[in-house]
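Chemist: I would like to see how this sequence folds:
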Amino acid sequence: MQKLLDNIRACTLCKDLPLGPRPIIRAQKSAKILIIGQAPGTKVHESGIPWNDASGERLRDWLHLDKDIFYDESRIAIMPMGLCYPGRVEKGGDLPPRPECAPAWHDKVLKELDNIKLTLLVGSYAQNHYLGKSKKKTMTETVKNWSDYLEKGYLPLPHPSWRVTNLIKKNPWFEAELVPNLRKIVKDLL
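Modeler: I've put the predicted structure just below:
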């Protein structure tokens, strides 16, 4: 596993990235939960610590985990769809994850992570990739039907950025049903 992680961290597939390549991944073979998100933002790129921003605070709140447990690689693996910061869109926001990243690395990492019991698919990029045709028409519908995916070991979540605030307000089931169930599942696994 360590050799694979070293190879990933040395990856230069995307030499043309605005801040240069800096693959962000955390994993150990013993991990039981895998978080697959979008791609690192600028704060994460600078620190090298995944979910080290406001989105990470919200995600940890949803999971009811403190930073010590969340960043315990022996329990929780973190692998975004794009391992490096992809850059910004002219009108604001980050570009999508680079398309060459997940095909280059995800299967290799997943073969090593044979103790994973739950994979959190955070945001539409992860859900599109891993749920394929089984996802619903919208991300909100996919997340609302989260229990449909548990049999395959997946639990879809929206990206926990500030943009999710309206989704949460319009869909009270998220905090009333999904979050308590998510917390129980995570607690039982850890």
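Chemist: please count neighbours and contacts with C-alpha atoms only from this point.
Modeler: Fine.
Chemist: show me where the chain has its strands.
Modeler: Ranges of strands in the chain, per DSSP state E, are 33-36, 76-78, 118-122, 154-157.
Chemist: grab the nearest non-local neighbour of I8.
Modeler: P23 (6.7 Å; CA to CA, 6 or more residues apart in numbering).
Chemist: could you also give me the structure for this second sequence? I'd like to compare it with the first:
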Amino acid sequence: MTPLDVLLTDVRACTLCAEHLPHGPRPVLQCHSDAKILIVGQAPGRRVHASGIPFDDPSGERLRDWLGITPAVFYDPHQIALLPMGFCYPGTSKSGDLPPRPECAPAWRKKLLAHLPNLQLTLVIGQYAMAYHLPTVRGSVTEIVQGWRDHWPSVVPLPHPSPRNNLWLRRNPWFDEDIVPALRLRVAEVLGINASIF
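Modeler: Model (predicted):
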């Protein structure tokens, strides 16, 4: 086993915040030292908790569309690392899923990122990912996404692809018009594949 394999075994056995997880711990992530793209989401939802597969839900379908890649590419750990800010489903509140547990990132994030020397692109999805990976950037999610060129080509801030964001996407057509085509080209460039522009 490689040192990363050992670390991933430890992560997947983690029970650090088990008492706060209404459905129990089930860390969901994807990671290999070959990965060229890092995707940072919030935390698994109920469906992903059940399947154990990252972004195995409508959010994942939309995200893959934004990136212009197939599920086969998305789920290839040699290409893409999937490390949400919280690895376990935190449960729900009246307004949606709870935030990622605060114990997770300090315990595991730096250790895992140290094993990803080949990253060329990091996609930060939503406010929790932005706060960690763009710590000096201030503003709302919309403002940070609007400033995407400030971080190009190594980091791209994105809104959450959840269906809950359908209204946001309708109100901000510039995202689909400007960012998505550029993102697809950048992903294709990093992965050495033909861009899917549609």
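Chemist: superposed, what's their TM-score?
Modeler: TM-score of the superposed chains, computed with TM-score structural alignment, normalised by the length of structure 1, equals 0.96; 187 aligned residues with a CA RMSD of 1.0 Å.
Chemist: about what we covered before: output the strands of structure 1 in a markdown table; the columns should cover mean neighbour count and distance to A54 of structure 1.
Modeler: Shown next, in a markdown table, are the strands of structure 1 (neighbours: other CA atoms under 10 Å; distance: least, CA to CA, whole Å):
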| stretch | mean neighbour count | distance to A54 of structure 1 |
| --- | --- | --- |
| strand 33-36 | 24 | 16 |
| strand 76-78 | 23 | 17 |
| strand 118-122 | 22 | 15 |
| strand 154-157 | 25 | 16 |
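Chemist: just put those strands in TSV and tack on distance to K15 of structure 1.
Modeler: Below are those laid out as TSV (distance: least, CA to CA, whole Å):
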stretch	distance to K15 of structure 1
strand 33-36	23
strand 76-78	22
strand 118-122	26
strand 154-157	30
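Chemist: for T12 of structure 1, find the nearest of these.
Modeler: For those, the distance to T12 of structure 1 is smallest for strand 76-78, at 19.6 Å, taking CA to CA.
Chemist: so where in structure 2 does that closest one end up aligned?
Modeler: Aligned by TM-score structural alignment, strand 76-78 of structure 1 falls on residues 80-82 of structure 2.
Chemist: quick one, helices of structure 1?
Modeler: Along structure 1, the segments classed as helices by DSSP state H run 2-9, 42-47, 54-63, 67-70, 101-112, 124-131, 139-144, 165-170, 173, 179-189.
Chemist: reformat these as a markdown table; add distance to L118 of structure 1 and mean neighbour count.
Modeler: Listed next are these as a markdown table, based on distance: least, CA to CA, whole Å; neighbours: other CA atoms under 10 Å:
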| stretch | distance to L118 of structure 1 | mean neighbour count |
| --- | --- | --- |
| helix 2-9 | 21 | 14 |
| helix 42-47 | 24 | 16 |
| helix 54-63 | 13 | 17 |
| helix 67-70 | 14 | 14 |
| helix 101-112 | 12 | 15 |
| helix 124-131 | 13 | 20 |
| helix 139-144 | 15 | 19 |
| helix 165-170 | 23 | 11 |
| helix 173 | 21 | 12 |
| helix 179-189 | 8 | 14 |
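Chemist: tell me which of the ones you listed sits nearest to L157 of structure 1.
Modeler: helix 139-144 (5.6 Å).
Chemist: so which elements touch that closest one?
Modeler: strand 154-157 (3 or more CA pairs under 8 Å, 6 or more residues apart in numbering; DSSP states H and E).
Chemist: gap between the nearest residue to L189 of structure 1 once chain neighbours are set aside and E175 of structure 1?
Modeler: Closest residue to L189 of structure 1 apart from its sequence neighbours, by CA to CA, 6+ apart: K32 at 6.9 Å. For K32 of structure 1, the distance to E175 of structure 1 equals 24 Å [CA to CA, to the nearest Å].
Chemist: who's more crowded, the two?
Modeler: Looking at K32 of structure 1 and E175 with other CA atoms under 10 Å, you find the greater number of neighbours at K32, namely 21 against 13.
Chemist: circling back to that earlier point, which ones are touching the aligned residue in structure 2 for the residue nearest to L189 of structure 1?
Modeler: Structural correspondence for K32 of structure 1 with respect to structure 2 (TM-score structural alignment): K36. Residues in contact with K36 of structure 2, defined by CA atoms under 8 Å, 6 or more residues apart in numbering, are 78-81, 118-121, 190-191.
Chemist: now do G41 of structure 2
Modeler: 82-85, 124-126, 129, 160.
Chemist: since we're on N115 of structure 1, how many residues are nearby?
Modeler: 16.
Chemist: what does it align to in structure 2?
Modeler: Under the alignment defined by TM-score structural alignment, N115 of structure 1 corresponds to N118 in structure 2.
Chemist: distance of the alignment partner in structure 2 of G132 of structure 1 from P22 of structure 2?
Modeler: Using TM-score structural alignment as the criterion, G132 of structure 1 maps onto P135 of structure 2. Going from P135 of structure 2 to P22 of structure 2 by CA to CA gives 30 Å.
Chemist: related to what we said a few turns ago, make TSV from the helices of structure 1 and add distance to R88 of structure 1 to it.
Modeler: Listed next are these as TSV, based on distance: least, CA to CA, whole Å:
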stretch	distance to R88 of structure 1
helix 2-9	22
helix 42-47	9
helix 54-63	17
helix 67-70	27
helix 101-112	17
helix 124-131	16
helix 139-144	22
helix 165-170	22
helix 173	32
helix 179-189	30
